[in-house]
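[1] sequence first, then the predicted structure, then my questions.
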Amino acid sequence: MANQIYVGVDLGGTSIKVGLCDENGQLLHKYEGPTLSEEGAEAVLDRIADYCRKAVEEAGYAWEQVAGVGAGIAGFLNIREGIVELSANLGWRDVPVKKSLEEKLGKTVKIDNDANVAALGEAWGGAGKGISNLICYTLGTGVGGGIILNGRIYQGFKGMAGELGHMSVVPDIEAIQCSCGQFGCLETVSSATGIIRMAKNAVERGEHTSLALLPKITAKDVFEAASAHDETAQRIVSRAAYYLGRSMAHLAAMLNPERFIVGGGVSHAGELLFVPVRETFDKYAPAPLKADVDIVPATLGNDAGCIGAAGLNLF
């Protein structure tokens, strides 16, 4: 049994996940409970403190063995001060999470963006273990990301680095407006939302595709249709993969990572997605910057957030 443990909190709009990790990033125990954000920020922070203590107790550790607590939160954060400036998921504005949880738990608390801590989780105990320079994509409803440079999360000027989904990669003639207000963002083509949009547009244009027979199209449906040699679905997957690979080539030129890790629901498409992504990356990345660089799926799944949050006090 570990002498010291690190507690990580993955705070979502629906649920709060708490993970206990040892110093090597191994997940020792998990606890999960509802967020109930409608009860207000203070009630949620009380709930987080309660869940942390319950997780430690359930795992058979003493509270004195906790070396630090970290929390991953979606939204705009003042990471250095530990304040959630705005979180639409939680309905929070200017909530001093660090100060409040330190008072409730009697431990050092650090916070970071949910995508950053997921990247740190993969770097510490997942697909990036042992690699100091990597970039992690999360392909879900949107496209999130995190950048690890020299073994540490790269946060940028205001702690907002790693917004990979908002790189402009689609040319103007093909670009549509993103939820961020700009045009041509990666998120518009390589997220589940973007893939579904392209599929619906194809059906509305009257293209001959099995997707037209479905009452509601999901990204999984598109990948399954592509596997079954549906030409429309194959074209959509190819487009999503192409721009994802192009974005990686841009990042390779700027940051020279050793590995790209891709997680989130869309990554479950497997080699149907990864093969064309790798081909595009190989085509567009400068030769010296693509040598020995690999593109791999994430391995931690939904545990990446709480594992990475636990690591905030080590990295």
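    Perfect, I can see it now. Numbering: from 1, shown residues only.
[2] contacts and neighbour counts: CA atoms only from here.
    Will do.
[3] could you check how far Y61 is from D22?
    From Y61 over to D22 the distance is 12 Å, taken as CA to CA, to the nearest Å.
[4] what's the answer for A269, then?
    32 Å.
[5] ok, the two, which is more surrounded?
    Legend: neighbour count by other CA atoms under 10 Å for A269 and D22, higher for D22 (20 against 16).
[6] quick check, that one in contact with G8.
    No. The pair D22 / G8 is not scored as a contact, 10.9 Å apart, by CA atoms under 8 Å.
[7] excluding its backbone neighbours, what's nearest G25?
    G125 (4.7 Å; CA to CA, 6 or more residues apart in numbering).
[8] the one you found contacts C21, doesn't it?
    No. Using CA under 8 Å, G125 is not in contact with C21, being 9.6 Å away.
[9] one more to weigh against that first structure:
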Amino acid sequence: MNNNYVIGADIGGSHITAALVDLANGAVADSSKYKEPVNAGADARDILTRWTKAIGHVLTAANGEVAAIGIAMPGPFDYPEGISLIKGVAKYESLYGMNIRAALKASLSFDGGIYFENDASCFALGEAWAGEGAGCSRMVAVTLGTGLGGTFLHNNIILHEGKGIPPEGYIYHLPYKAGIAEDYISSRWLLNEYQQRTGQRLNEVKNIADLAEQQDAIALALFAEMGHSLGEVLAPWLKDFAAERLVIGGNIRKAHPYFLPALQACLQQNNINTTVHISNRGENSALSGAAWICKSILVTNNNAR
């Protein structure tokens, strides 16, 4: 192994995945991938021990010869400084105010750089580099899951302001109907709405998708409504940004046969020519995106010498 590789890590609410990523093309070395379960409500020591175990496993397999470590991290988080600002969301609250970079450097005995970026943004960067957005100049990536992630990219650069960019570059908080977009486009909405309409509480969106596959009318209606809502939220921004592609990821993407037609119909009604693509890389996109952050910083540092 040599410095043509970095470690990409993706931190979720229940696990961490780490793997080697090729800096030449963003390809994830699947044979190096290591996943470790994490209790997001545990104390700081337990969480950091598990994160260290996963990243350390890959680092050891590479004989320590990697150029950097990139981590896709949920927010709120001070990404440049590596400090966790997560609180009030029932996950990783024990890490609030902690310098995660310093903690991991110490626990891994790693002298190289450790860099952080928002998990949804890493998904977008990974898709732009090695996925459905490859070769595209202006791309919007959306992650559909527990929440609603959105990232606007121009030539693989994350945008937080400018023409066609919503406030802070995010979409979850955009005003919509009686609340915000995330209230109507998320697993929470699907599960709550299904319960309201049937009186039955399901455990996960996959249960609703299974019902949709069986042509259950309520399940089909819910996905269609969510797809239409996503189209209404995105349409003005896709138009103003002149987005070439919309790439959709997140766990709910697996139910795209049931929400994609309504989304595309809404975009067509609004004269939006952006093509819609469904990611098929899973968490590999977040791993590639975390590696892209490393690559960008390494190139900048080398040019500065």
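    That came through fine. All values derive from a computational prediction rather than experimental measurement.
[10] so what's the residue count around the residue nearest to G25 of the first structure?
    For G125 of the first structure, using other CA under 10 Å, the count is 22.
[11] which position in the second structure aligns with it?
    Under the alignment by TM-score structural alignment, G125 of the first structure pairs with A130 in the second structure.
[12] and its match, what is it in contact with?
    Shown in contact with A130 of the second structure (CA atoms under 8 Å, 6 or more residues apart in numbering): N25, G26, A27, S285, S288.
[13] can you find the partner of R93 of the first structure in the second structure?
    By TM-score structural alignment, R93 of the first structure lines up with Y96.
[14] burial count for that match?
    16.
[15] which stretches of the stretch 201-305 of the second structure form strands?
    245-249, 275-278 (DSSP state E, counting those that start in this stretch).
[16] any idea which of the ones you listed is most buried?
    With neighbours defined as mean count of other CA atoms under 10 Å, those peak in mean count at strand 245-249, which reaches a mean of 24.
[17] that one vs the first structure, average distance?
    Relative to the matching residues in the first structure, strand 245-249 of the second structure has an average distance of 1.0 Å after the fit, by mean CA distance after the TM-score superposition for the first structure.
[18] which of the contacts of A130 of the second structure are retained in the first structure?
    Under the criterion both residues aligned by TM-score structural alignment, their matches' CA atoms under 8 Å, the contacts of A130 of the second structure that remain in contact after alignment to the first structure are N25, G26, A27, S288.
[19] residues in contact with L186 of the first structure?
    For L186 of the first structure, the contact set (CA under 8 Å, 6+ apart) comprises V143, L164, G165, H166, M167, S168, V169, V170, Y243, L244, S247.
[20] thinking again about what came up before, can you tell me which of the contacts of A130 of the second structure are buried?
    When neighbours are counted using 16 or more other CA atoms under 10 Å, the contacts of A130 of the second structure contain these buried positions: G26, A27, S285, S288.
[21] a helix runs through R197 of the first structure, doesn't it?
    Yes. Under DSSP: H, G, I helix; E, B strand; the rest coil, R197 of the first structure sits within a helix.
[22] for the match of R93 of the first structure, what are its contacts?
    I83, S84, L85, I86, K87.
[23] and the last one, what is it in contact with?
    So that's K87 of the second structure. Per CA under 8 Å, 6+ apart, neighbours of K87 of the second structure: E93, Y96.
[24] mind checking which helix or strand it is in?
    Following DSSP states H and E, there is no helix or strand that holds K87 of the second structure.
[25] just the ones of the kept ones among the contacts of A130 of the second structure in helices?
    Residues from those lying in helices, with DSSP state H as the criterion: S288.
[26] R197 of the first structure maps to what in the second structure?
    Match for R197 of the first structure (TM-score structural alignment): N192.
[27] ok, A242 of the second structure - how many residues close by?
    17.
[28] what residue of the first structure matches up with it?
    A242 of the second structure maps onto N256 in the first structure, by TM-score structural alignment.
[29] that match against L289, yeah?
    Yes. With contact defined as CA under 8 Å, N256 of the first structure and L289 form a contacting pair (6.1 Å).
[30] just to revisit the earlier point, redo the buried ones among the contacts of A130 of the second structure as CSV? Include distance to V205 of the second structure.
    Below are those laid out as CSV (distance: CA to CA, whole Å):
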residue, distance to V205 of the second structure
G26, 30
A27, 30
S285, 22
S288, 26
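[31] flag every buried residue along the longest helix anywhere in the second structure.
    For the second structure, the longest helix by residue count, based on DSSP H, is helix 217-241. Neighbour counts over helix 217-241 of the second structure (16+ other CA under 10 Å) mark 218-220, 222-239, 241 as buried.
[32] what angle do it and strand 245-249 make?
    Angle, helix 217-241 of the second structure to strand 245-249, by axes from the mean of the first three to the mean of the last three CA atoms, to 10 degrees: 140 degrees.
[33] give me the most central residue, the second structure.
    A120 (2.7 Å; CA atoms, centre = their mean).
[34] isn't there a helix covering it?
    Yes. Judged by three-state DSSP, A120 of the second structure forms part of a helix.
[35] which residue packs closest to the residue mapped onto A44 of the second structure from the first structure, ignoring adjacent ones?
    Aligned by TM-score structural alignment, A44 of the second structure pairs with A41 of the first structure. Leaving aside its chain neighbours, A41 of the first structure sits nearest to W92 (6.8 Å; criterion: CA to CA, 6+ apart).
[36] was I right to think the one you found contacts L77?
    No. In this structure W92 of the first structure lies outside contact range of L77 using CA under 8 Å: 10.8 Å.
[37] among these two, which residue is more densely surrounded?
    Legend: neighbour count by other CA under 10 Å for W92 of the first structure and L77, higher for L77 (23 against 15).
[38] which residues are in contact with stretch 13-23 of the first structure?
    Taking CA under 8 Å, 6+ apart as the rule, stretch 13-23 of the first structure contacts 2, 4-11, 27-37, 48, 51-52, 55-56, 89-90, 303, 306-307, 310.
[39] which among those end up buried?
    4-11, 27-28, 30-32, 34-37, 48, 51-52, 55-56, 90, 303, 306-307, 310.
[40] elements contacting the host helix or strand of V69 of the first structure?
    Using DSSP H and E, V69 of the first structure falls within strand 66-73. The criterion is 3 or more CA pairs under 8 Å, 6 or more residues apart in numbering; DSSP states H and E, and the helices and strands that strand 66-73 of the first structure contacts are strand 5-11, strand 109-113, helix 114-125, helix 304-310.
[41] neighbours of P215 of the first structure, how many?
    So P215 of the first structure, with other CA under 10 Å, has 6 neighbours.
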